[in-house]
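In: Predicted structure and sequence below. I'll ask about it afterward.
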Amino acid sequence: MNGKKILFVSSELVPYLPENQVSLMSYEAPRMVNSNGGQIRIFMPRYGNINERRHQLHEVIRLSGMNLVINDMDMPLIIKVASIPRERIQVYFIDNEEYFKRKSTFFDKDGNLHEDNDERAIFFAKGVVETVKKLNWSPDIIHVHGWLASLVPLYLREFYKDELLFADSKIVTSVYDKGFDGELSSTALEKITYDGISEEHISELKSPDYNNLLKVAVRYSDAVILASEQVPEPVSDFAKSLDKPVLPFVSFQETEEAYAQFYETEVLK
């Protein structure tokens, strides 16, 4: 991975959120690339339950300040950064008072999905791309983890399809076991098509459940990693039906070698 530039986009990441499959692999994959001479950038949402003082987050004024249009609304983008000390890895946080100030990630205190999770996902996808554009950093690989990041491949390939910075970037999506029950807002598809994205290839989002979100992410990716032992069968079957590389599940101990080989021989070939 020496010299390769990899952008990691994740909905969760340790040590900022509790450890689970997504947050742990969102840390381990960049650590592996970083320790093998690759260049990395990591992006995640700045949820309100992340302790800014303890993790020493601070705003980057030169990257903040623009507004992103979400369903005809101007939503201010704030960028914060922090470092994971033991690895010397910098993390960029996508923030907005309306979407990410609340003291929770995906669910309210009653365990229900936040009603605006669809808008948060759109804002996150646009926020990541716009910030990377400001950094003028062209990644060789964009590796997506977690369902709140699942619109990133779609927006890169459709909304930002004429952006030369990403013309040669390859997108990898890691698919995990089921992330939530139920569906996002019934108007999710309408909000995405507002951005000029055709309904033709995202018709699954008429029913925006976990499996359908991941199917859209897989369709717009160049390669797929089955990151859990029990990936939902409709998603894994869909990934295997497409003419693109799929890395089957490997144990945690095998991850470093398997991911490095997959990047080099299947994604960047």
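Out: Thanks, I have the structure now.
In: only C-alpha atoms for contact and neighbour calcs from this point on.
Out: Fine.
In: Helices of the stretch 151-269 of the chain, start to end?
Out: 152-157, 188-193, 210-219, 233-241, 255-262 (DSSP state H, counting those that start in this stretch).
In: Please name whichever of those helices is nearest to Asn20.
Out: For those, the distance to Asn20 is smallest for helix 255-262, at 15.6 Å, taking C-alpha to C-alpha.
In: elements contacting that closest one?
Out: helix 21-35 (3 or more C-alpha pairs under 8 Å, 6 or more residues apart in numbering; DSSP states H and E).
In: Out of the helices of the stretch 151-269 of the chain, flag the one nearest Met32.
Out: helix 255-262 (6.2 Å).
In: Compute the inter-axis angle for that closest one and helix 21-35.
Out: 70 degrees (axes from the mean of the first three to the mean of the last three C-alpha atoms, to 10 degrees).
In: and the helices of the stretch 151-269 of the chain as JSON lines, adding distance to Lys170 and mean neighbour count?
Out: JSON lines is the format used below for the helices of the stretch 151-269 of the chain (distance: least, C-alpha to C-alpha, whole Å; neighbours: other C-alpha atoms under 10 Å):
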{"stretch": "helix 152-157", "distance to Lys170": "10", "mean neighbour count": "23"}
{"stretch": "helix 188-193", "distance to Lys170": "22", "mean neighbour count": "19"}
{"stretch": "helix 210-219", "distance to Lys170": "12", "mean neighbour count": "24"}
{"stretch": "helix 233-241", "distance to Lys170": "16", "mean neighbour count": "16"}
{"stretch": "helix 255-262", "distance to Lys170": "12", "mean neighbour count": "16"}
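In: May I see these organised as TSV, with distance to Phe107 added?
Out: Converted to TSV, those look like this (distance: least, C-alpha to C-alpha, whole Å):
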stretch	distance to Phe107
helix 152-157	21
helix 188-193	17
helix 210-219	14
helix 233-241	23
helix 255-262	30
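In: The structure to be compared is supplied as follows:
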Amino acid sequence: MRVVFAASEAVPFCKTGGLADVAGSLPQALGERGVAVTLFLPYYREVRERFPDGEAVGMISVPIGKQSVSARLLRSGDTVFIDCPQYFDRVGLYGDEEGEHPDNDDRFGFFARSVLEGARVLFDSVDVFHVHDWQTGLLPLVLKTLYAEDPVIGNAAVVQTVHNLAFQGNFPKDRVSRFGLPWSVFTAEGAEFYDQLSFLKSGLVWADRINTVSPTYAREITTTNFGCGLDGVLIARKGNLSGILNGIDVDTWNPQTDEHLVRRYGRSDFVEGKAACKAALQRETGLEANASACLFASVTRVSQQKGLDLVLDALEKRVAKGDQFVLLGKGDVALLSPYRKFRDRYPDRVHLHETFDESFAHQVYAGADAFVMPSRFEPCGLGQMIAMRYGTLPIGVATGGLADTVRPHGFLAARAERRSVAGVIGAARRAFEKKSAWQARIRDAMGVDFSWKRSAKLYEALYNTAINR
């Protein structure tokens, strides 16, 4: 099976969010199952600087408006970069400190079509195009209209994965003609969304199969509360919609081999290992050396979605009684400000680390007792899975991937509301006092298989379903 994987970011090349983890790990896991996967990725400036040695394997040209934009195809292993300095040689993947790049419509409209052109150059045939989020959402539409009769790619199936429905790529409708598309696609049943051309909706309508990154999120996005205005489209395509949980890189996130830890541990010796890591984290952050305190922690982007505002009062009540809290993350200053004041009130019990620090993240996952992740919505989430692998029990809200992974080992609030979340934090703290039962939870949580092998098997089955449409 030949699969072309089209994504706007992927580790180890570039990353802004969880999409990069999926695009970096899933192709490898599929390759281990014998699926031939080639990842197509924009050759951003930061990728060029870190990976300058791609092999030139071809040239393509894509019409954008009245001009023809050319790009080189550069191969590095199983990855093909689209090298177009006009669109990708700049600071930031999607924007810079002044905001989103104003030509993101052209940039990713070009990228979607360049993947199709690149596939025509490099392969004799393609079985499946697997596209991700709005940045490649135009590809299914372009394939099914402009390339439907192409002998190399015209018969390929398309799988559209939605990592976050809230980001849709909606642009002025004159882009329909600018991208060479027929106006017949611009209808309420097609690519039109509130009189704009929607990249993501195009993918949802023209893909053969749609999937999201957890079964619960797949159900949630067919409702008005989570559908972001696209629930009607998703209800209409419900028979072709499914959810597959993401995995985590179990080699990178492995407490038995983790070089960032003062003591490594597994399921058989986690009591001693986590105690050592907790003491080290307390020293590193200037917190009181207190083994009996419950050390709550979050590793997160600070945004409205992530729900940190929902837990502040409950955490303060716990900290006032001697517990501790560590936050690793950056983002919305308005949401961080109350946490800065919280830290100032309890400098020896609260620590804020307002930058992303890979090594420190490992230390937090290992040293904390409970991982706080009160997201208002969470398509999948990786933090709760990493935390469980390190024996740190998650506290979250019953939404999306949290609902599919946290129980029965962690603790879930029924609703993303302060009272509900406070209740579940209290339940977790009471459970923490019962050491033997708490340790049994840890042992079971550390044994859950969150590897990409499980997910890859399901994706291969999804590809076969799409091919046999």
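Out: Looks like it arrived, so ask away. Because the structure is predicted, anything quoted here is derived from the model rather than measured.
In: TM-score of the superposed pair?
Out: The TM-score (TM-score structural alignment, normalised by the length of the first structure) is 0.82; 251 aligned residues with a C-alpha RMSD of 2.5 Å.
In: sorry, back to before: nearest to Gly37 of the first structure, out of the helices of the stretch 151-269 of the first structure?
Out: Taking the helices of the stretch 151-269 of the first structure one by one with C-alpha to C-alpha, helix 255-262 is closest: 11.5 Å.
In: tell me, the closest one lands on which residues of the second structure?
Out: In the comparison with the second structure, helix 255-262 of the first structure aligns to the range 455-462 (TM-score structural alignment).
In: for stretch 137-154 of the first structure, same thing?
Out: Structural correspondence for stretch 137-154 of the first structure: residues 124-141 of the second structure, per TM-score structural alignment.
In: buried sites along that stretch?
Out: Buried residues in stretch 124-141 of the second structure, defined by neighbour count with 16 or more other C-alpha atoms under 10 Å: 125-141.
In: Report the separation between the two terminal residues of that stretch.
Out: Chord length of stretch 124-141 of the second structure, first to last residue, is 21 Å (C-alpha to C-alpha, to the nearest Å).
In: do the same with stretch 171-189 of the first structure
Out: Termini of stretch 171-189 of the first structure sit 22 Å apart (C-alpha to C-alpha).
In: Figure out how far stretch 204-212 of the second structure is from the centre of its chain.
Out: 18 Å (C-alpha atoms, centre = their mean, to the nearest Å).
In: now that stretch: which residue numbers in the first structure?
Out: Counting by TM-score structural alignment, stretch 204-212 of the second structure sits on residues 218-226 of the first structure.
In: ok, residues contacting that stretch?
Out: 153-154, 157, 170-176, 236, 239, 242, 244-249, 266-267 (C-alpha atoms under 8 Å, 6 or more residues apart in numbering).
In: Which ones among these map onto strands?
Out: 170-175, 246-247 (DSSP state E).
In: Present the residues you listed as a markdown table; the columns should include distance to Lys126 of the first structure and neighbour count.
Out: Shown next, in a markdown table, are these (distance: C-alpha to C-alpha, whole Å; neighbours: other C-alpha atoms under 10 Å):
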| residue | distance to Lys126 of the first structure | neighbour count |
| --- | --- | --- |
| Lys170 | 18 | 19 |
| Ile171 | 16 | 26 |
| Val172 | 18 | 25 |
| Thr173 | 17 | 29 |
| Ser174 | 19 | 26 |
| Val175 | 21 | 30 |
| Val246 | 26 | 21 |
| Leu247 | 27 | 16 |
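In: Spatially, which two of the residues you listed are the most separated?
Out: Lys170 and Val175 (16.3 Å).
In: sorry, back to before: can you give the distance from the match of stretch 137-154 of the first structure to the centre of its chain?
Out: With C-alpha atoms, centre = their mean, you get 18 Å for stretch 124-141 of the second structure.
In: now swap in stretch 59-78 of the first structure and tell me
Out: How far stretch 59-78 of the first structure lies from its chain's middle: 18 Å, per C-alpha atoms, centre = their mean.
In: try stretch 186-202 of the first structure
Out: For stretch 186-202 of the first structure - counting by C-alpha atoms, centre = their mean - the centre lies 19 Å from the chain centre.
In: Likewise for stretch 37-50 of the second structure?
Out: Counting by C-alpha atoms, centre = their mean, stretch 37-50 of the second structure comes out at 18 Å from the chain centroid.
In: End to end on that stretch, go ahead and measure it.
Out: Per C-alpha to C-alpha, stretch 37-50 of the second structure runs 23 Å from first to last residue.
In: So which bits of it are buried?
Out: In stretch 37-50 of the second structure, counting by 16+ other C-alpha under 10 Å, buried: 37-48.
In: quick check, nearest of those to Arg178 of the second structure?
Out: Pro42 (20.6 Å).
In: Please say which position in the first structure the closest one maps to.
Out: That one, Pro42 of the second structure, aligns with Pro45 by TM-score structural alignment.
In: Not counting its neighbours along the chain, what's nearest that match?
Out: Leaving aside its sequence neighbours, Pro45 of the first structure sits nearest to Ile94 (C-alpha to C-alpha, 6 or more residues apart in numbering; 4.7 Å).
In: Can you find the partner of the one you found in the second structure?
Out: For Ile94 of the first structure, the residue aligned by TM-score structural alignment is Ile82.
In: Which SSE is immediately downstream of the one helix or strand that match maps to?
Out: Following DSSP states H and E, one finds Ile82 of the second structure within strand 79-83. For strand 79-83 of the second structure, the succeeding helix or strand toward the C-terminus, using DSSP H and E, is helix 85-88.
In: That following helix: which residues count as buried?
Out: Buried residues in helix 85-88 of the second structure, counting neighbours by 16+ other C-alpha under 10 Å, are found at 87-88.
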